[in-house]
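Q: Just to be clear, the model below is a prediction. Sequence and coordinates:
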Amino acid sequence: MVVGSFGAAVTSNALTRPTTTDYDHSVAATEVPSGPLSPNINMCMTACIQLEVAFLLAGKQIVSGIGGTSILTSNYWAAQQGAYVPACVITPASAADVLAIVKQAETWQCQFSTKSGGHVPFAGASNIQGGILIDLSSVNEITLSSDKTSAVVGSGQRWANVYAKLNALGLSALGTHTADVGVGGSLLGGGISPLANQHGWGCDNVLSYEVVIGDQILTVTPTSYSDLYFALRGGGNNFGIVTRFTIAVYPLELMWGGSYIYQMAEFAPVIDVMTNFTAQSDSDPKGIATTFLDYTAPVVNPPILANFTAPPHTASTMQVQTEASITTSIPSPWGFQQTFWTFTYKANNALPHNIWVQCEQNVDAFLAQHPVAGFQLGCIFVPVIPTLIKNSNKNGGNAMGLTTDSALMMFLLQITWNNAADQPYVYQFAQAFITEANATAHSMGVNHPYVHLNYAHISQNPFFGYGPTNLAKLRAVSKKYDPQQTFQKLQPGGFKL
């Protein structure tokens, strides 16, 4: 099945859901694990046992699965992640607990991984084979400030719960467009939500971070540890473990949003609508397109989104509803094989048509040669308009290096399938697809170096696309606050500097 999406899904008889030198976005065809598959298991076993004893003496039963008995497949969105078996799983409830775990891991040189929501679709991002898994699901508070302008949110919370609690009070925050994603990973990689055009990325609306780093717990703000504050806005998990975020909160009661369902034959005119929408979005930043179409006010069919009704559509979920309702309206089944691949280009009328032809033709050719069970492919276009980028410059700007020269389009290739044995074929297909699309962008002069961290495959290191100046800043911050390079060496998951 092929799905095209920018709030507008295309159905095809199946469930609908919607390295880099010279910034070359071509990638290796085989998934590279984010760290060694077998850390020193004896050292890790010792660390796990000592942590269990220490926490039990403190009255905390938070260590489980010692000896590799935790089967975690159902705890991860992508089956690749759940296939790893850690030496133990520890579920801390506070930053102090996390600090104790990290110290013990450093003492025994045991590798570890940190899990917020478990939504990253590549092996080892938030799980580890034979090491310590730090599961932040119990660090899950949602505490609204008395003046209702900010909230403290635990890193292990999910956006579905955050939106539900805030929406009930006529409020919202900057998170993600898919509500089953964890707070921690999404904010460290950027985060794009219905309010993004008005207020910037999710990371730009973090007022302070509670971070475990080195042998201390820091409160990081624009004025305290400002260099680390900059690095955490898009720098991933390279600088410590963030346990709590204080985030800005904004008024948002009801909004108009959902999806239009189009037949594949109608998708070419929908692409034209999208490119026109992208060009005009600065005129009304309440309108935004991600995997949904959203207008962040209870206005039915506002002018900025009106053209999406013109192409014939078979169904619509568009209605006035809460953000929580919209972002949970599309099923996101867990436990299947999943992969993301991405690249970014300068918004252009012709390129998305070329990409859509790829989506149709390349899939047919691939499945004729490799009949991969359960294969579903999403071709998803997400505009990044100058207003969004301008609103990201608050508090010194983020690490992602985007400028307001022109509108950009992020392209996300999302593939779901059933069996691990088909992974090499799927990755070869995805590599060829992204390489071809990016080569076309180069030939048209609309290529762009940015690679969105939350959409990237493990072999697409986003930090090269942030530009050499910002990459140098990130590396300097890492060495300053983490001189032992614990979060580069002992926490191998995710994208490293």
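A: Cool, got the structure.
Q: contacts and neighbour counts: CA atoms only from here.
A: Noted.
Q: Show me what the lengthiest helix in the chain is packed against.
A: Counting by DSSP state H, the longest helix found in the chain is helix 423-444. Helix 423-444 sits against strand 337-346, helix 351-369, with contacts defined as 3 or more CA pairs under 8 Å, 6 or more residues apart in numbering; DSSP states H and E.
Q: Between helix 351-369 and that helix, find me the angle.
A: Per axes from the mean of the first three to the mean of the last three CA atoms, to 10 degrees, the angle that helix 423-444 makes with helix 351-369 is 150 degrees.
Q: which of the residues in helix 423-444 are buried?
A: 423, 425-427, 429-441 (16 or more other CA atoms under 10 Å).
Q: second one coming, line it up with the first:
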Amino acid sequence: MASSPPIVEASLNAAVLCSKLSTALPGKVFLPGSLEYNSSVDSYFFRTAKQTPACILKPQSADEVEAIVKILAANPGVKFAIRSGGHTPNPCQSNVDNGVTIDLRGLKRIDKKEGQDGVLSVGTGAEWGDVYDYLENTGRGAVGSRESSVGVGGFITGGGLSFFAPELGFACDNVVNMEIVTSKGIVNANAHENTDLFRAIRGGQGNFGIVTRFDIKTHERNTYWGGGILYPDTTEDAQFQAWSDLKNGKYDPYAAVIQSYLYFGAQKAFMVSNNMVYLKHIERPTGLAGFENIQPQVPGTNTMRLDTTKNFALELQAWQPLDQYAVYVTTTIKLSPSVGKKINSIWREATNLISDSPNITSVLTYQQFPPQDKDNPNGMGLNASDELHKDHFIIIISIYWHEIKDSERIANTTKDAVNKMEAAAAEENALHPFKYINYAAFWQQPPSSYGQGAKDAAEEVSAKYDPYLLFRKQAVGFKYS
């Protein structure tokens, strides 16, 4: 008799596993058709991530996560996904078909860390808006997402780009301790214990274990200058000149700019936006003048003011397209006006090829590379002495559309565009191999861009904390090979 197709066998194995999990964790396992299951699937931000696992688990504690991990380890034929916020557009990253999805949003407690001034304990399932609400009236800020609905767990383990990046680096570099469920049990990882795991998981996402709690630094910060401005795309030359002026002077750690070139399919219009902050309580600082003074501006779109992280994050969240199909893709380049013009031209050509998709939105975004902390290296293989923050940028192309029939064509067009961008940057010796994992496309493998040293270290960490490679083989997501 012929063997069963792999997908059928996987479904049967997953169904049996879900039954075992239901016995071990009564009331925490939800099957297709249940209200809790449907609510979890529907809560993903993008349709591309709304998959159909055999069951969804909703643990409420690290001990329950540990029980789940032990059962998964005993059933090696079943894939599983780890979900905190569910903000990635990628399929098979924070959700999975015919497997098990661990929905960590029940782990969202936020408390001051006892005995450690300025340290906040945050459950992995909290959203950054929850953190900002907690800190709103304390005069302190946290290095977190610039959009309030992003989950804490995936954001930090992927690095984390924030409003504070030019001054304080990646969000993961502002963590002092992590509580992690490994296949060998619950451990704390920090600068003094399990230091190898602490380094590797910051940038390694779900390759080594499940983080259930982060103890993060907070910083004295109340209100600062920021907001957004929308311009016609005829301002491109002025936009790149503003970058050149900012980068060619003395490095300013307080100026953070997110520059996006946009195509709005509904209006059939190309535009430019700058969302920016200056991390001091100063109105109209000179550090952002090069961008704020660009003319013309679209009337009524200038929101620059003194405000809090909470409100800046809510403002950006309001621009986030929801419940659409989406693809992200990323690369890293050394920016100059000539490189930028080539990249913009390639993006516009690609956007025109897919502009017939109804109400499509296409975005090309430049973000400053954060400085690296030489005394607290993370797992992304970056060398502080390279000083990438002085002239390198993390680029993301993000496309949003409504009809599933356009998905393959749009993904292929986007893939072709980033390949052309990298070739153009390489011609000017401006291409860097690093791929930021939180912006990577499903076909990219960002851990492979971290370099051989980071890969070798990851292998050693896996052998030590996960000898049966539960997280490297059964957990979906980006891998080191």
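A: Alright, I've got the coordinates. Being a predicted model, the structure only gives us computed values, none of them experimental.
Q: follow-up on the earlier one: how much does whatever helix or strand comes next after the longest helix of the first structure stray from the second structure?
A: Counting by DSSP states H and E, the next helix or strand C-terminal to helix 423-444 of the first structure is strand 447-448. In this overlay with the second structure, the average offset of strand 447-448 of the first structure from its partner residues is 0.8 Å by mean CA distance after the TM-score superposition for the first structure.
Q: Which residue is the nearest non-sequential neighbour of the aligned residue in the second structure for residue 189 of the first structure?
A: Matched to the second structure by TM-score structural alignment, residue 189 of the first structure sits across from residue 158. Leaving aside its chain neighbours, residue 158 of the second structure sits nearest to residue 203 (4.4 Å; criterion: CA to CA, 6 or more residues apart in numbering).
Q: same deal with residue 282 of the first structure?
A: Per CA to CA, 6+ apart, closest to residue 282 of the first structure is residue 387, 5.8 Å.
Q: just to revisit the earlier point, just tell me what the residue nearest to residue 158 of the second structure corresponds to in the first structure.
A: Matched to the first structure by TM-score structural alignment, residue 203 of the second structure sits across from residue 234.
Q: Count the neighbours of the residue nearest to residue 282 of the first structure for me.
A: 21 (other CA atoms under 10 Å).
Q: tell me what the helix or strand that it is a member of is packed against?
A: In this assignment (DSSP H and E), residue 387 of the first structure forms part of helix 386-390. Judged by 3+ CA pairs under 8 Å, 6+ apart, helix 386-390 of the first structure is in contact with helix 196-199.
Q: Can you point out the buried residues in the helix it packs on?
A: 196, 197, 198, 199.
Q: what's the spacing between the first one and residue 204 of the first structure?
A: From residue 196 of the first structure across to residue 204 of the first structure, the span is 10 Å (CA to CA, to the nearest Å).
Q: The third one now?
A: Distance of residue 198 of the first structure to residue 204 of the first structure, given as CA to CA: 11 Å.
Q: And for the aligned residue in the second structure for residue 375 of the first structure, the neighbour number?
A: When the second structure is aligned by TM-score structural alignment, the residue opposite residue 375 of the first structure is residue 360. Neighbour count of residue 360 of the second structure, defined by other CA under 10 Å: 23.
Q: Residue 360 of the second structure contacts residue 400, doesn't it?
A: Yes: using CA atoms under 8 Å, residue 360 of the second structure is in contact with residue 400, at 5.8 Å.
Q: picking up where we left off before, can you tell me how far the residue nearest to residue 282 of the first structure is from residue 289 of the first structure?
A: From residue 387 of the first structure to residue 289 of the first structure the distance is 14 Å (CA to CA).
Q: Need the outlier residue of the first structure, farthest from its centre.
A: In the first structure, counting by CA atoms, centre = their mean, residue 57 sits farthest out from the average C-alpha position, at 37.3 Å.
Q: Give me the aligned partner of residue 103 of the second structure over in the first structure.
A: In the first structure, residue 103 of the second structure lands on residue 135 (TM-score structural alignment).
Q: Is residue 320 of the first structure in a helix, a strand, or coil?
A: strand (DSSP: H, G, I helix; E, B strand; the rest coil).
Q: Isn't it up against residue 253?
A: No: using CA under 8 Å, residue 320 of the first structure makes no contact with residue 253, being 10.1 Å away.
Q: And those two? Which one has more around it.
A: Shown here are residue 320 of the first structure and residue 253; by other CA under 10 Å, residue 320 has more neighbours (21 against 18).
Q: residue in the second structure matching that one?
A: Match for residue 320 of the first structure (TM-score structural alignment): residue 306.
Q: same check, this time on residue 250 of the first structure
A: Aligned partner of residue 250 of the first structure by TM-score structural alignment: residue 219.
Q: how near is that match to residue 119 of the second structure?
A: The value you get for residue 219 of the second structure to residue 119 of the second structure, if CA to CA is used, is 9 Å.
Q: of the two, who's got more company?
A: The residue with more neighbours, out of residue 219 of the second structure and residue 119, is residue 119; 22 against 15, by other CA under 10 Å.
Q: if I pick that one, what's in contact with it?
A: Shown in contact with residue 119 of the second structure (CA atoms under 8 Å, 6 or more residues apart in numbering): 112, 113, 215, 216, 217, 218.
Q: Please apply the same query to residue 331 of the second structure.
A: Residue 331 of the second structure touches 394, 395, 396, 418, 422, 432, 433, 434, 435, 436, counting by CA under 8 Å, 6+ apart.
Q: sorry, back to before: residues touching the match of residue 103 of the second structure, list them.
A: Shown in contact with residue 135 of the first structure (CA under 8 Å, 6+ apart): 89, 90, 91, 92, 114, 115, 116, 156.
Q: Quick check: the first one is in a helix.
A: No: note on residue 89 of the first structure: no helix contains this position according to three-state DSSP, which reports strand.
Q: In the second structure, what sits opposite it in the alignment?
A: That one, residue 89 of the first structure, aligns with residue 56 by TM-score structural alignment.
Q: mind checking how far that match is from residue 481 of the second structure?
A: When residue 56 of the second structure is compared with residue 481 of the second structure (using CA to CA), they lie 28 Å apart.
Q: all strands of the stretch 351-481 of the second structure, in order?
A: 361-368, 392-401, 431-432 (DSSP state E, counting those that start in this stretch).
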